[in-house]
Every structure is written in C-alpha cells, then in structure tokens.
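> sequence? don't have it. structure:
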C-alpha cells in the first residue's frame, strides 16, 4: 500500500508529465459554481477517474474534472467539483487534491462553496468572504502520521484565511459593484441538513454560514503553507426559527443564478492578486 508521500508523488508526476507549466493558484469550485473552469484559456483537462489515486465526485453539480490553464493572466489549476466526507471518503482522501496542487507548485488556494446562511444579514445569492471557520465535521484530515515534508505536526489555524486576500476580495467587490459580506463558515459532516436545535447551537457559537465542505481543504492548505481565500455562495437561509425545507436541487439552482457575479468577483481577484 502506498503511503501519502508516494501517492502525492505518483499523482503529481502523472499530471506534470502532461503539462508544460507550473500552476500558481489552485481553485476549488463548489456546487453550481464549476462553470468558471470553462473560462480557463488553453485548458488541459483531466477526468478524476483517469488520475491515479484520485477519488471520484458523486454529487450533482460537481463535474469531476481537473482543469489547468490560464485565467486572468494567472496559471491556475481548478477542481471542477470536489469530494466530501459524506460520500464515504476519508478526510485524507477529500484533501488529497490540495496536496497534489501544492506539489505541482501552487502558492495560493481559492476555495468556494454553496452554503446555508444562519446570519439574518445574509440572503440567498449573497457572497460571503470567509474570515474564520468552525470544524464541526467530527474529524480532521491531519489525524495520523505527520510527514514533515508536508507541514508541521501542530499547524496554527488562528489566521487560516489570509487577511490581505480578504481585503483584496472586498476591494474587488466594491470596484465591480458586487456586495460582499464577511463571516464564519461552520462545516458539518452531512449529508443531512441540520435540525433547528443544531442550527441554534451553531449560530450561538459564532457560525454565520453552514456547509459540508471547505474546512478540511483549508486545514490541509494551511498545513502546507499556502495562502487561502474562501468565498461562500449563500443558497438558502438556515435560520432555526424561520427555516423552510430545502433540497440539493434548490441549492444548485440558486448557485447557478448567482454564478455571474461570483465569476466576476473571482476573475477580478485573480486579475489583481500578486503572489
């Protein structure tokens, strides 16, 4: 059985042998937001099923492709769809692509998601820049043997989201007349939507949005020393006393409707960011 280092080397070598550049920025595109990858110039596309050691995305709205190329003058590698703990993958498998992107050369990770809003200042279609997170998944991708080559045994998560990148995202939003909020993203395991009592608990401990992804990838990115920017697309309101039934199809629908301003924001950030 391959250890993590061997798997990363095998996968990164497979991709590196088929491209002629080193990516600078990694993008993880959440439910309904994957079409941004279609705007990448001179794309080199890999289906997840063809990449050694990669899991396969099984969720509607996640295309299951790795797209490399150029976007807004930056060399990027984009996950068009991600993996989730609730699909039955370990968090080490969920975060494996971040390890591979780091091995290929990225310096920054821009991670997105579709989520529920618990803060009444949010609304369906709002874009929230993640300032901090709460890991309520009940697991951690760093549990187990630590390879010093990948990062320290006890990484600091007190500033997981890069303050300069947060400020840049805010400024880009203002420049393009896109309203952005800031807040705390709470990650749960899923795959069910939380009960009213559970939502009240998460809101009381500081969560502004709730979702089933992102935090494991951010933990691994910071462990690897990458700069991180997170953006949530609020697709429904998960306020305990006002909650209405929601389906995944509705989540994807709102994410699709929000897509134009999301794409404009992300492209503006890529255009202006310095590495």
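Cool, got the structure. Everything numeric in this text was worked out from a predicted model, so none of it was measured.
> hey, let's count contacts and neighbours off CA atoms from now on
Noted.
> the top helix by length along the chain - contacts with which helices or strands?
Using DSSP state H, we find that the single longest helix of the chain is helix 248-272. Applying 3 or more C-alpha pairs under 8 Å, 6 or more residues apart in numbering; DSSP states H and E, one finds that helix 248-272 contacts strand 108-117, helix 163-175, strand 227-237.
> now for the ones you listed, which one comes closest to residue 186?
Nearest to residue 186 among those is strand 108-117 (9.4 Å), distances taken as C-alpha to C-alpha.
> just after that closest one, pick out the following helix or strand.
strand 127-136 (DSSP states H and E).
> now do that next one against strand 227-237, angle only.
With axes from the mean of the first three to the mean of the last three C-alpha atoms, to 10 degrees applied, the angle from strand 127-136 to strand 227-237 works out at 100 degrees.
> please compare the first structure with the one that follows:
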C-alpha cells in the first residue's frame, strides 16, 4: 500500500511524472552552462513550422535527447532540437518540435520546457501550431491569432497544474482570462497589415483535444456550436504553464486543413496535408513572428 506524504493532498501519490522545481532548475542550469545566450523570448514551432528556428543567428543547438530531463519528439515534422540564437537582435530560444499528450508523455512532462524557459530568463513565449479550421470563413493557409482557448481535456481534470503547487513557479489558482496577451495580439494585427497579410490574417478561439485521431464529424459540429474557430492537439497546456510562470503569451495557428462537418463530404484529414500546408505558408508565418519579436522590448513592452 502506498502512503501519501503528510504534507500533500491525502489523495495525491507522487509519481515519476511529477517534475519538481529542482528537476526543472537542473535542466535550465545545464543549458546555461552550455551557452552564453540569455534568452528573453521563447518560441515553440508547430508541425511543419520548424523553419522559424532557422531564422536565428549565432545558433547554438541541442538535441532533445542530450538535454537532462527532456522528453524526445516522436512526430514527423518535429525535428527535436532546442536552438538558442538571436532574432532581429533579440536573444531567443526556440523549440524545433514539441511534445503532445498522444505521444504518451505525462502532461507535466510535455510542459517541462515552459518551466525551463522561465528559469532561463524568458519573459515572452511565442507559440505556433497547425490547426483544423472550424470557422466557416477560414481557408487553408489562413493564420489565426489565438485570442482565447478551450481546454477540453481539462474538463476531465487533465490540466498540467494538477498536483502540489510550487509557489516558486506561480500561484495555486492562476487567472486564465488574460491567457493571451492582448497588446501582442494588437501588435500582430498591425504588423500583419503592414506586411500585406490582411486577406489571410484572422483571430479566433482555439480548442485542444487529446488526439492522435482527428475529430469525427459529430465532434466538429459540437465544437463549432461551442464557438471554436480552430482545433488542434497542442498549445493550450503550454500556455497554461507559461502563464502560471508569469510569462506573456502570444500564439498563432496556421489553418492547415478544414474540419469536415458534412456527412456527404469525401474530404479526410491527414498529417501529410498538414505538413504540406505548413510548408506553403511557412515564409509568411516566419516573417510575421520575426516582425513581432523585433518589436518586443525587454521590459515586456512593445514598440
């Protein structure tokens, strides 16, 4: 019989999936000894969008398998490297590939990099993903600025903050009504207009599902009724942990396929189409992200 520690919730039994502050600090300290770069911006690359890391100058890169406590990316289109460098003069760290619930990792493990980002000195996190479009006005190739999310797995208790809370990271009950920084959303809209992206730059609500199976028609119809504009299998858990740690968040979805809501449709979602759509819009996505990063100031303001 397992006896829970007296100082913990009586129903919580520590498991190897529960990563401590000391685990995260050990990872951050190891990285800080390997590079002189002190990033203030952290970037997460979604499926087919790993080219964002290639924009970094003076790169120092680490394979995930070589970083203490880091999981490994197992999905095609995710290179599995942590890249340090500068983007438009700003010191950055970029995840070239992320981790997902459907890979079998505990939710605390897939969000480990956000805590490491915080301990590296990151103030602003830029997150990208590939998503299916539910909004009837969206087209494949549209870029959606995420203004809010629905954490559907969280309704069943699958939240990365479940378990004992460490105040060194953040408060027990963090607010999520401001999860996505509104100033950065406005900045991105302004930058997008300057770049001539007005025809395909949108904003909307993102919903995360567990995956790896794509959504059924009935599920897509339900999500549409809930006000969801785009659906995917990532991002939200990272956002929750980043906000818990006090970092600002800006997030983008590249609409790589349109969700099927008609039983007479012959369309079928598949990962190859996702990667192809990512490649086709990658240059504009990279230009938008780099232009936004260029105007983020170290004091968390923007110009």
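Thanks, I have the structure now. No experiment lies behind these values; they were computed from the predicted model shown.
> what's the TM-score here?
The TM-score (TM-score structural alignment, normalised by the length of the first structure) is 0.98; 275 aligned residues with a C-alpha RMSD of 1.1 Å.
> ok so, going back, could you dump the helices and strands packed on helix 248-272 of the first structure into a markdown table with distance to residue 197 of the first structure added?
Converted to a markdown table, those look like this (distance: least, C-alpha to C-alpha, whole Å):
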| stretch | distance to residue 197 of the first structure |
| --- | --- |
| strand 108-117 | 15 |
| helix 163-175 | 31 |
| strand 227-237 | 15 |
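> how about TSV for these, with mean neighbour count and distance to residue 64 of the first structure added?
Below are those laid out as TSV (neighbours: other C-alpha atoms under 10 Å; distance: least, C-alpha to C-alpha, whole Å):
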stretch	mean neighbour count	distance to residue 64 of the first structure
strand 108-117	26	15
helix 163-175	18	27
strand 227-237	26	20
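> any idea which of these gets closest to residue 271 of the first structure?
helix 163-175 (9.6 Å).
> identify the residues contacting the closest one?
Contact with helix 163-175 of the first structure is made by 129-131, 179-180, 228-229, 265, 268-269, 273, as judged by C-alpha atoms under 8 Å, 6 or more residues apart in numbering.
> can you pull the contacts of the residue minimising distance to the centre of the second structure?
Centroid-nearest residue in the second structure: residue 235, 3.4 Å away (criterion: C-alpha atoms, centre = their mean). Contact analysis of residue 235 of the second structure by C-alpha under 8 Å, 6+ apart lists 127-129, 208.
> neighbours of the aligned partner of residue 109 of the second structure in the first structure, how many?
Aligning on TM-score structural alignment places residue 109 of the second structure opposite residue 93 in the first structure. Neighbour count for residue 93 of the first structure, taken as other C-alpha atoms under 10 Å: 18.
> so what's residue 93 of the first structure up against?
So residue 93 of the first structure contacts 54-55 (C-alpha under 8 Å, 6+ apart).
> if we use 6 Å, what do you get?
Residues near residue 93 of the first structure by C-alpha atoms under 6 Å, 6 or more residues apart in numbering: none.
> so which strand or helix has it?
Using DSSP H and E, the element containing residue 93 of the first structure is helix 91-94.
> residues in contact with the alignment partner in the second structure of residue 31 of the first structure?
Matched to the second structure by TM-score structural alignment, residue 31 of the first structure sits across from residue 47. By C-alpha under 6 Å, 6+ apart, the contact set of residue 47 of the second structure is 77, 130.
> give me the neighbour count for the counterpart of residue 177 of the first structure in the second structure.
Using TM-score structural alignment as the criterion, residue 177 of the first structure maps onto residue 196 of the second structure. For residue 196 of the second structure, the count of nearby residues is 11 (other C-alpha under 10 Å).
> picking that back up, could the contacts of helix 163-175 of the first structure go into a markdown table alongside distance to residue 219 of the first structure?
Below are the contacts of helix 163-175 of the first structure laid out as a markdown table (distance: C-alpha to C-alpha, whole Å):
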| residue | distance to residue 219 of the first structure |
| --- | --- |
| 129 | 17 |
| 130 | 14 |
| 131 | 14 |
| 179 | 27 |
| 180 | 24 |
| 228 | 10 |
| 229 | 12 |
| 265 | 24 |
| 268 | 25 |
| 269 | 22 |
| 273 | 22 |
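> show me the contacts for residue 224 of the first structure.
Under the criterion of C-alpha under 6 Å, 6+ apart, the neighbours of residue 224 of the first structure are 150-151.
> picking that back up, how about the contacts of helix 163-175 of the first structure, which pair is most distant?
179 and 228 (20.5 Å).
> before we move on, the earlier item: gap between the residue nearest to the centre of the second structure and residue 253 of the second structure?
Distance from residue 235 of the second structure to residue 253 of the second structure, counting by C-alpha to C-alpha, to the nearest Å: 9 Å.
> need the overlap of contacts for the two.
Joint contacts of residue 235 of the second structure and residue 253 (C-alpha under 6 Å, 6+ apart) do not exist.
> the longest helix of the first structure aligns to what range in the second structure?
Following TM-score structural alignment, the aligned partner range for helix 248-272 of the first structure in the second structure is 271-295.
> list the buried residues of that stretch.
For stretch 271-295 of the second structure, the neighbour count (16 or more other C-alpha atoms under 10 Å) marks 271, 274-275, 277-279, 281-282, 284-293, 295 as buried.
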